[in-house]
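> Sequence and predicted structure are below.
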Amino acid sequence: MSEQQPSASSLTYRDAGVDIDAGDALVERIKPLAKRTMREGVLAGIGGFGALFEVPKKYREPVLVSGTDGVGTKLRLAFSWNKHDTVGIDLVAMSVNDILVQGAEPLFFLDYFACGRLSVDTAATVIGGIAQGCELAGCALIGGETAEMPGMYPDGEYDLAGFAVGAVEKSLAIDGSKIQPGDVVLGLASSGAHSNGYSLVRKIIDRAGATPDTDFHGQALRDVVMAPTRIYVKPVLQAIAKHEIKGLAHITGGGLLDNVPRILRPGLSATLHRDAWKMPDLFTWLQAQGGVADNEMHRVFNCGIGMVIVVGAQEADAVIATLRAAGETVDRIGEIVDQAADAPQTTVV
């Protein structure tokens, strides 16, 4: 059988909107970024059909803990403001902070980047942020997928998903079961709105008539609103290694009111004191410009607290000292009490 020759009207994948050469160029761009994140356990990373990772031998009874998340509508601001360097950090943070609450050390991370038409520069910027997030979390960027899908996304837009896998010693997994009345609630400061509530953030920005260049206390609004989610992994793992941590809650969608109850057994409640920490200027501005009620603020945003830690009263000062020495801003923000009949499991007073 003779080889079929292309005719003048024959089509290529590029004619259909998929540029294989651009995809190959992106892989070459990100290989050095991924290499910086390598750690003990990586047997095979980017480039193969699957990545191989060996659970570190320091674990006697390792339990794998997994998490997945995206960045949400914060991406719409990344598109319209042409700021793509921080959303990759957000992507990593949302998953590694989630698995951290069970005491897990993040081991490796995979990303999924989907677009209509691949811009190598934009994708490399985003994935550079992912690699930076992995370095901050101490986990390896071990693989991922870039999908160019013409007609699925407008030019200049993309979507992100991330997947983290970590490990915790079975006997040391944190599940909140030891929390009791009298325990102290600590709050670790957030770096901003992180990656939650951005549908409301965008609506408030529109109502205020603000632009990305609007001056906000000496910074461009763009930089304040797009500040990446804080990654708490290394400082909190230090605290876990030295102290008894009874419970952890990552304050994401649902804010303080919906996330803290996730670690409380029935019959317990957390009372948080709003004057125990300073709400950052960004949230004060959002509340004022949007006329947002206090309860709604606490249900939608982290309001300045990105991670909650529950410890025994006798441990509180030592845990605070460890976290502050590791660079965290931490405050006593409340206490655990018996839940009153028909009362919510978390209140801000």
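Everything's here; your move. Numbering: from 1, shown residues only.
> CA atoms for contacts and neighbours, from now on please.
Will do.
> quick check: longest helix of the protein.
Selection of the longest helix in the chain by residue count, based on DSSP state H, yields helix 120-137.
> what residues does the next helix or strand after that one touch?
Next helix or strand after helix 120-137 toward the C-terminus (DSSP states H and E): strand 140-148. Residues from elsewhere that reach strand 140-148, judged by Cα atoms under 8 Å, 6 or more residues apart in numbering: 18-19, 23, 34, 37-39, 42, 44-47, 50-51, 107-118, 130-131, 134.
> what about stretch 151-166, how long is it end to end?
Using Cα to Cα, to the nearest Å, one end of stretch 151-166 lies 36 Å from the other.
> gap between it and the chain center?
Remark: stretch 151-166 is offset 15 Å from the chain centroid, using Cα atoms, centre = their mean, to the nearest Å.
> What are the contacting residues of it?
Counting by Cα under 8 Å, 6+ apart, 64-71, 75, 79, 91-92, 95-96, 99, 104-117, 119 sit against stretch 151-166.
> circling back to that earlier point, flag every buried residue along the longest helix of the chain.
For helix 120-137, a neighbour-count test (16 or more other Cα atoms under 10 Å) marks 120, 122-137 as buried.
> next, the one to line up against it:
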Amino acid sequence: MSDKLTYKDSGVDIHAGYETVKLIKNYVKKTYTKGVVSDIGGFGSLFAIDKNEYDEPVLVSGTDGVGTKLMIAFKTDIHDTIGEDAVAMCVNDVICQGAKPLFFLDYIATGKLDPNKASDIVKGVANGCIKAGAALIGGETAEMPGLYSEGEYDIAGFCVGIVDKKKIIDGSNIVEGDILIGIPSSGIHSNGYSLVRKVFFEHKSYDVNEYVEELGSTLGEALMVPTRIYPELILDLISKFEIKGMSNITGGGFYENIPRMFPDGITADIDTKDINVLPIFKLMQREGNIDIDEMYSTFNMGIGMVMAVSAEVAENLISYLNEKNENPVIIGKTIKREGELKICHK
């Protein structure tokens, strides 16, 4: 009689899944807000909206992953911040419409489930949710032997936020002469890592554990700095100032993302002279011999969020941000013109 096969023989260990759930429960519960109705382990995740808080509630959703930054996580064996990146990539999009993040769900896929590594990933997700004010109310961990190489995984996320219909920020009232204010990023965030890897590991043969003086850290540590999470700051600003439009500077850099908030017939002239370009970008540009326009069309260059406000609002907004030690930068102003941004580098 032939040996009996089990699911584990195919490479899927359901007991590793059970162990993962036990390890992540405390992280998940720390994110719960008053709207959470369900607990971890259900087939669906429940969240109650406070209908007394909104006149015409509109749900705003966003989904994303962290791209090939994951390959840096594999090289460095740093896994407790990559989940924070996944949260940031979603909530930073949602906040651009003025929406308060409500809840987040994650999806983690791997070839062989390592409960401790999965726990580290979810710990990062939970930390990101706490920073965003969102509840981690569900997710999925999929073990798929044969699809991923040993030690590799992927993570993606999904966020839902809420905003009153009359308070939606859509850029429709942006006019010529409005001021563009940039808020600093924490680093590369989670975009452009295919070029990052090309420069440092294929072109220049760096080691992730190599200490780089101008970075003040190892290369791997600099590349793994988690994406900054903006909702707490932006929601505060929205409550005090009229913000006409916002752009999360993700893949496509300045050229692709800033125009996404403009109405037809409006574009902008950008001046980069006051931007505090972070050391990691300077190093990468030099080592890769990358054209400056290529840098600004791929990376955030030290500016993670851009807001459009009237000239009358700009001065007070900048003063307020300075009081909060935010170091805002005026990066340009809007203009009536068809076509793409014009960026001046001095």
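Sure thing, it's come through. What you are looking at is a predicted structure, and each value in this text was computed from that prediction instead of being measured.
> Now the TM-score, please.
Once superposed, chain against chain, the TM-score is 0.96 (TM-score structural alignment, normalised by the length of the second structure); 341 aligned residues with a Cα RMSD of 1.3 Å.
> how about the nearest residue to the residue nearest to the spatial centre of the first structure, chain neighbours excluded?
When Cα atoms, centre = their mean is applied to the first structure, the residue found nearest the centroid is M94 (1.9 Å). Closest residue to M94 of the first structure apart from its sequence neighbours, by Cα to Cα, 6 or more residues apart in numbering: D69 at 6.2 Å.
> List only those of the contacts of stretch 151-166 of the first structure flagged as buried.
So, by 16+ other Cα under 10 Å, the buried ones in the contacts of stretch 151-166 of the first structure are 64-71, 75, 91-92, 95-96, 99, 104-117, 119.
> if we can go back for a sec, taking the contacts of stretch 151-166 of the first structure one by one, which sit in strands?
Judged by DSSP state E, the subset of the contacts of stretch 151-166 of the first structure located in strands is 64-69, 105-115.
> Please say which position in the second structure the residue nearest to the centre of the first structure maps to.
The alignment partner of M94 of the first structure in the second structure, by TM-score structural alignment, is M89.
> Next: I205 of the first structure.
Under the alignment (TM-score structural alignment), I205 of the first structure maps onto F200.
> what number of residues lie near its match?
18 (other Cα atoms under 10 Å).
> Tell me the secondary structure of it, please.
Here F200 of the second structure is recorded as helix under DSSP: H, G, I helix; E, B strand; the rest coil.
> where's it relative to L219 of the second structure, distance?
F200 of the second structure sits 9 Å away from L219 of the second structure, going by Cα to Cα.
> all helices of the stretch 201-349 of the first structure, in order?
Along the stretch 201-349 of the first structure, counting by DSSP state H, counting those that start in this stretch, helices occupy 221-225, 233-242, 255-259, 281-290, 294-300, 316-325.
> Comparing those helices, which comes out most buried?
Stretch with highest mean neighbour count among the helices of the stretch 201-349 of the first structure: helix 255-259 (a mean of 23; mean count of other Cα atoms under 10 Å).
> Might you report the residue contacts of G171 of the second structure?
K244, G245, M246, M261, F262, P263 are the contacts of G171 of the second structure under Cα under 8 Å, 6+ apart.
> Now which residue in the first structure aligns to it?
Residue correspondence to the first structure (TM-score structural alignment): G171 of the second structure is matched to G176.
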